[in-house]
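K.L.:
Just a sequence and a predicted model for now, questions to come.
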Amino acid sequence: MSHAYALNEDVLHRGQGPQGRVTVEQPKVYTIVQRLPIEADGRLRYRIRSKLENIERVATEDQLSYCL
């Protein structure tokens, strides 16, 4: 199993849903800064950095999509 996204690639990150919020957040543009090792659950993870805010987070591959 290999990572689909490359370092420094721009991607869209989808939020995890409402979780008590009234509205669903629109996908935001992030840059891949690190591809993380595959963990025990088998999901691929990435460290991503926001293009608009000073935020870094870890996201699973299924939360990301290519920017158009």
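P.N.:
Received it, and whenever you're ready, just let me know what you need. Numbers count the residues shown, from 1 in each chain.
K.L.:
Please count neighbours and contacts with C-alpha atoms only from this point.
P.N.:
Noted.
K.L.:
From residue 37, how far out is residue 24?
P.N.:
Using C-alpha to C-alpha, to the nearest Å, we find residue 24 at a distance of 30 Å from residue 37.
K.L.:
likewise residue 50?
P.N.:
For residue 50, the distance to residue 37 - C-alpha to C-alpha - is 21 Å.
K.L.:
all helices in the chain, in order from the N-terminus.
P.N.:
Counting by DSSP state H, the chain forms no helices at all.
K.L.:
here's the one I want to compare it with:
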Amino acid sequence: MSHAYRLNDEVLHRGQGPQGRVQADVPKIYTIIQRMPVEADGRLRYRIKSDKIERVVTEDELSYCQ
């Protein structure tokens, strides 16, 4: 299984609401700063950054920035 996004790619992050429900907020633009190892659940994770905010997200929460 390989990562779909590369370092320094700009992506949109769709925020997750309570208990994983997708929020209606406008997605924010982040930059991929690290591709994380595959976890036991098999999902691919990334460390992303926007301004002063850094977070670790799964690949299914991201999409390419147009």
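P.N.:
Sure thing, it's come through. These numbers come from a predicted model, not from an experiment.
K.L.:
ok so, going back, and residue 50 and residue 37 of the first structure? which has more neighbours close in?
P.N.:
Set residue 50 of the first structure next to residue 37 and count neighbours by other C-alpha atoms under 10 Å: residue 50 wins out with 18 against 13.
K.L.:
Just give me the longest strand of the second structure.
P.N.:
What stands out as the longest strand in the second structure, according to DSSP state E, is strand 28-35.
K.L.:
helices or strands up against it?
P.N.:
strand 10-13, strand 45-50 (3 or more C-alpha pairs under 8 Å, 6 or more residues apart in numbering; DSSP states H and E).
K.L.:
Kindly calculate the angle that that strand makes with strand 45-50.
P.N.:
130 degrees (axes from the mean of the first three to the mean of the last three C-alpha atoms, to 10 degrees).
K.L.:
Brilliant, that's me finished.
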